[in-house]
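1. Got a predicted model here, sequence first, then my questions.
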Amino acid sequence: MTNDRELALELDRLVFHSWSAQSKRPTFAPAGGSGSWLWDHDGERYLDFSSQMVNVNIGHAHPRIVAAIAEQAAVLPTVAPSAANLARGRAAEAILRHAPAGMAQVFFTNGGADAIENAIRMARLHTGRDKVVSTYRSYHGNTGAAITATGDWRRIPNEYARGHVHVFGPFLYRSEFDASTAEEECRRALRHLERVIEAEGASSVAAILLETIPGTAGILVPPPGYLAGVREIADRHGIVLILDEVMAGFGRAGGWFAFDVVDDGAARPDLVTFAKGVNSGYVPVGGVIISEEIAATFADRVFPGGLTYSGHPLAAASIVASISAMEDERIVEHAAQIGAEVIGPALHELADRHPMIGEVRGAGVFWALDLVSDPETREPVAPSVVAAIKAACLERRLLVFTADNRVHVVPPCVVTADEVATALAILDDVLAAVAAA
């Protein structure tokens, strides 16, 4: 008799996986979870320091969200987006409760990529301009405009959208600007951005699109003053500022939004995209938070965009429950505290013991270890090294998120100090073993 794990892996051969060569199949088949833990069909427990796709912010199977989805399913499991729906309205109200002053409405999508698509559409229609400026070290999703706005390698085989321009954002550890201080990096990155906008023709630029803290690109916390400087450039040239909070929002960086943490909220966006942590992915959902000025553009003008499942009531109910639970349980505050007092200091101690760790970056429960083969030259480790680290962690029942030459330490916002200690002890052993191999 085939057990459930074997059956799951056998049936998985019928599934076409994203970002994968299809001959390389998953070996891990989780059966359930709670908080920061998952377990497989044999009952083996795994500590989830990946939050899956850096989205399970509130942890696995939070009872309030599970109950809210079930209750909504029993009452009204689906409804057209053209109708008024109480769950949808309450979800928008809950999101706007934590948005900056001057934000008026929420447009719901199925996820982060189509949130980016629609934010770009709004910016172009609002300004009457076409071009979108984004950074090379970024990821915005895998739909037409979103993947073209992306800066990393995934953009190159998928460039079908028009009007996209890329710049280098600030990243002092691997500076493109020969900077030696955060102040220099900030100033030169802002000058570079403005010069590209001028060279492209500022009157042709609809939007500057930035991940507030670039996530998959390496958790690149911008230097003080950068986002405020971008806001000033956008204002001076009449450009819409879109901040992508799909990964960094809803507690991940230790604030309701990452722009609350970076520059003390000085860089008020015109549009905010979200997904992932808004309901921890329990039901697919994303959206765009829209400023009063841009919302007014479409008061009497039809917005030419929409989705069958926009504001799906099951997703809306999960958002309301998630935000309410995060408020009541002070989960965002916990993420900020455990990042500052436990995760950050522990990662810096780990770096002191392992020359392979070139830099530690992050905030809240959003951290990256930049791994190098030579601390002096900062040469990134080979992909095989990162693959070996990930495999060794999995063998020890620790799930980690890796990208390029980095290990990202991104547990749920509800992670405990004891769980952090357990995970980093495993990572400590694995780094030592891989370095000695």
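-> Thanks, I have the structure now.
2. all contacts plus neighbour counts: C-alpha atoms, from now on.
-> OK.
3. So which bits of stretch 389-396 are buried?
-> I389, K390, A391, A392, C393, R396 (16 or more other C-alpha atoms under 10 Å).
4. Pasting the second one now:
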Amino acid sequence: MQPTDPVSLASPGSVPDEHAQVYGRIARRLLPLLLICYVACYLDRVNVGFAKLQMAADLGFSDSVYGLGAGMFFIGYLAFEMPSNMILYRVGARRWLARIMITWALVSAATLFVRTPTMFYGMRFLLGIAEAGFFPGVVLYLTQWFPSAQRGKVITLFMIGIPIAGVLGGPVSGWIMEHMKGTGGLASWQWLFLLESLPSIVLGFVLFFFLPNSLSDVKWMSPDEKQYVRSQLANERRGKADASFTQMLLDRRVWICVAINFCNAMGQYGIGFWLPTLVQKMGIHDNFEIGYLSAIPYAVAVVAMVLVSRSGDRLRERRWHVAGPALVGTLGFVLSTLLVNQPSLAIAALTLATAGVMTTLPLFWCLPTAFLKDASGAAGIGLINSVGGLAGFASPFLTGRLNDVTHDARYGVWMLAAWLVLSAFLILSIPAKLVNR
């Protein structure tokens, strides 16, 4: 039987012909659900960027208040990320990921009750606690099904949930903001938080009933296929040190990955939290128009992520496939500030920036998973994501402060570009033999 998966997950020569379809079948069973969940996850995390278009005026919030509130999410996220990932490792992905989704949906919906800056900060902090562990938990989960040679494409197919959330969320959020104002006595931004939280609740229950915890749970693979996947993963693990938690904390490579993830995330959340505002500053004020124009950069990013990840897996090269897009993102950010008075060209520059930033994300996760495994892998991935996730606090907060102090949005954008240059430098400092697998 020939593989039916339109995206072949086997690198040429890396898997015997008789097993080439195994990873495609696993991907078809697991990735669509996980992808849809991540779309809902990212939308609930960054829809505050669209809410700001009217929420700030209704509640009297400055850019500094908004930036601090948007970033408070990541303080809660940091505090609970590693413990959450360790719990997932012990109790299994199905129950823990479902719990995370339902909890964050309820907190996101409750944000409609915010009235003061303190309430805004508190709700964002609670949302971070609720969501902590979802992304690194899924990355850890995927390493239990796919070996390193398949992982670049697999993680990319999961992480395109970020730009897909932008493609779908932009027009939907713009429509809600434009048409729901005053309905039922609620402001449009209140409807935004309420309506966009509902899919996450439904998906949480779907995860609980349909996501398998491990190979042992599935009935759609033969014993021989299961044994083949187990042997591939076991062979790969034999090349990794079984480090203790303390050794993981003292591993210089882990902290380099923390720094790289921080730099990349500065650009990612600069796009996620400020893109609608940047479009608005080009002189576009219709919320629906802002929504669909904001979707364009994310649509291009989906294509770029898939193409670059395929190239990285085919060539077994990781460093330049992460550093290169980071430098492309830098160029896009800088050009967007030079072309701000030419909206069409400025949107093209922001598209370049978004494609570059988003493309760094999935292939980056091939770096730490190349040398971490099992319990130390769970802790290491959680540490890298949580400490790196501090950028989710720093990026919107510093951008907001720079906007208020300088009254010029260019300085915030230039700051984001500088972080991406540092990311590229750190990536290229890692020995190629360590990660090019």
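-> In hand now; what should we look at? Fair warning: this is a prediction, and the values are worked out from it, not measured in the lab.
5. Quantify their similarity with the TM-score.
-> Here the TM-score for the pair of chains, by TM-score structural alignment, normalised by the length of the first structure, is 0.29; 212 aligned residues with a C-alpha RMSD of 7.1 Å.
6. Turn the buried residues of stretch 389-396 of the first structure into TSV, including distance to P345 of the first structure and secondary structure.
-> Shown next, in TSV, are those (distance: C-alpha to C-alpha, whole Å; DSSP: H, G, I helix; E, B strand; the rest coil):
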residue	distance to P345 of the first structure	secondary structure
I389	21	helix
K390	22	helix
A391	25	helix
A392	24	helix
C393	21	helix
R396	23	coil
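7. Return the member of the residues you listed nearest to I357 of the first structure.
-> Checking those against I357 of the first structure with C-alpha to C-alpha, the nearest one is I389 at 12.6 Å.
8. For that closest one, give its distance to F274 of the first structure.
-> 31 Å (C-alpha to C-alpha, to the nearest Å).
9. ok, back up a step: any chance of the buried residues of stretch 389-396 of the first structure in CSV, with distance to A403 of the first structure too?
-> As requested, these are exported to CSV (distance: C-alpha to C-alpha, whole Å):
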residue, distance to A403 of the first structure
I389, 12
K390, 10
A391, 14
A392, 16
C393, 15
R396, 20
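10. Am I right that T402 of the first structure falls within a strand?
-> Yes: the assignment for T402 of the first structure by DSSP: H, G, I helix; E, B strand; the rest coil puts it in a strand.
11. That one against V386, yeah?
-> Yes: using C-alpha atoms under 8 Å, T402 of the first structure is in contact with V386, at 7.2 Å.
12. Mind listing what's buried along the helix or strand R188 of the first structure falls within?
-> Assessed by DSSP states H and E, R188 of the first structure sits inside helix 182-200. Using 16+ other C-alpha under 10 Å as the test for burial, helix 182-200 of the first structure gives 182, 184-190, 192-194, 196-197.
13. which SS state does I290 of the first structure fall under?
-> Taking three-state DSSP, the label given to I290 of the first structure is strand.
14. That one: what's it in contact with?
-> Shown in contact with I290 of the first structure (C-alpha atoms under 8 Å, 6 or more residues apart in numbering): M103, A104, Q105, V106, F107, D270, L271, V272.
15. Can you tell me which of those residues is nearest L11 of the first structure?
-> F107 (36.3 Å).
16. Which element, helix or strand, includes the closest one?
-> F107 of the first structure belongs to strand 103-109, assigned by DSSP H and E.
17. Just list what that strand packs against, helices and strands only.
-> On a contact count with 3 or more C-alpha pairs under 8 Å, 6 or more residues apart in numbering; DSSP states H and E, strand 103-109 of the first structure meets helix 86-96, strand 286-291, helix 292-297.
18. let's go with 7 Å and repeat that
-> Counting contacts by 3 or more C-alpha pairs under 7 Å, 6 or more residues apart in numbering; DSSP states H and E, strand 103-109 of the first structure packs against strand 286-291, helix 292-297.
19. Would you point to the one among those that's packed deepest?
-> Ranked by mean neighbour count under mean count of other C-alpha atoms under 10 Å, these are led by strand 286-291, which reaches a mean of 26.
20. what angle sits between it and helix 86-96?
-> Angle, strand 286-291 of the first structure to helix 86-96, by axes from the mean of the first three to the mean of the last three C-alpha atoms, to 10 degrees: 60 degrees.
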